[in-house]
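**Q** Have a look at this fold, sequence not included:
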């Protein structure tokens, strides 16, 4: 999506980046859309502050609804990884898998249902977006077929570093 300025069509909830503070932006407020990935939007208000607007509020930006949930009918580990690749860091236009934020994925099957446990990190220990990204992961994985529980554990040991990014991501961001 090309960057564009749009006035909000209604009041909507926005999460300040990187603090994670929640605000209500008033209808008519002009915002500059800087990123539209994974169903959510990163916008800049008139003061240069970055804010994240959830997919459920896409209509306030004059956009269509949320990205539809996976239409998959069978559970697989590949499906989980594919869904994780639809969760984006609000500040960096890269998904959490290619950023190297996902350290471990454990799937436990019990009586035909699946429990998913993810160990992941943030790009910085002080990042206030941890709960937002955790919720995104839970909302993307929870509706998958036969998923009973999703647990996301955020850790800072070992600390995340740029070497954990995929090679393609490092090239995309101009780091290699």
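**A** Perfect, I can see it now. Everything quoted here is computed from the prediction, not taken from an experiment. Residues are numbered from 1 along each chain as shown.

**Q** going forward, measure contacts and count neighbours with C-alpha atoms only.
**A** OK.

**Q** quick one: residue 148 and residue 78, what's the gap?
**A** Taken as CA to CA, to the nearest Å, the spacing of residue 148 relative to residue 78 amounts to 17 Å.

**Q** neighbour count winner among these two?
**A** Using other CA atoms under 10 Å as the criterion, residue 148 and residue 78 rank with residue 148 on top: 16 against 9.

**Q** That one touches residue 115, doesn't it?
**A** Yes. Between residue 148 and residue 115 there is a contact at 5.7 Å, judged by CA atoms under 8 Å.

**Q** Quick one: the helices in the protein, in order.
**A** Secondary structure of the chain by DSSP state H: the helices cover 77-84, 130-141, 167-172.

**Q** Comparing the ones you listed, which comes out most buried?
**A** Highest mean neighbour count of the helices of the chain: helix 130-141, a mean of 18 (counted as mean count of other CA atoms under 10 Å).

**Q** here comes the other one, which I'd like you to weigh against the first:
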């Protein structure tokens, strides 16, 4: 008789690797061409109402590795707020600095929570995209100053 445990025999006893927060959990990503007239990243400067409130909340979300907002890092590509019979919904389109970002799940959760936090916004979702690819050119001047103060040369 061997001390090696027997493998599970039914699907319910096999743990789902996507349950719970994990740094390398599977995520669907949208890809594709960006229209030539697309302006990314955005900062919400021309927004108002609920959309402005969502942008303000996103400015409070900092990258977990450095004290710079996700907006100033250029990670937020768009915010859309819609209203229907179910309430007011915010959808944030964002990217990450690189595909293997170890803080991905944390950032997505923080952005989702922040986007849903303003008064009058009932829920929020986050769409993670890789096009256009993030670049240091996307960092705002305020973000560059924050990075310099943190000791990052940019």
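**A** That came through fine. These numbers were taken from a predicted model, which means no experiment stands behind them.

**Q** hmm, back to that, quick check: which of the helices of structure 1 is nearest to residue 51 of structure 1?
**A** Residue 51 of structure 1 sits nearest to helix 130-141 of all these, at 11.8 Å, using CA to CA.

**Q** what residue of structure 2 takes the place of residue 150 of structure 1?
**A** In structure 2, the residue paired with residue 150 of structure 1 according to TM-score structural alignment is residue 124.

**Q** and its match, what does it touch?
**A** 89, 90, 91, 92, 112, 113, 115, 116 (CA atoms under 8 Å, 6 or more residues apart in numbering).

**Q** With distance to residue 34 of structure 1 as extra columns, can I get the helices of structure 1 in JSON lines?
**A** As requested, these are exported to JSON lines (distance: least, CA to CA, whole Å):
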{"stretch": "helix 77-84", "distance to residue 34 of structure 1": "21"}
{"stretch": "helix 130-141", "distance to residue 34 of structure 1": "18"}
{"stretch": "helix 167-172", "distance to residue 34 of structure 1": "17"}
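
**Q** circling back: so which of the contacts of residue 124 of structure 2 is the closest to residue 134 of structure 2?
**A** The closest of the contacts of residue 124 of structure 2, once distances to residue 134 of structure 2 are taken by CA to CA, is residue 92, at 15.8 Å.

**Q** can you map out the strands along structure 2?
**A** With DSSP state E, the ranges of strands along structure 2 come out as 76-84, 87-94, 123-128.

**Q** now those strands in a markdown table, with distance to residue 146 of structure 2?
**A** Below are these laid out as a markdown table (distance: least, CA to CA, whole Å):
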| stretch | distance to residue 146 of structure 2 |
| --- | --- |
| strand 76-84 | 17 |
| strand 87-94 | 20 |
| strand 123-128 | 24 |
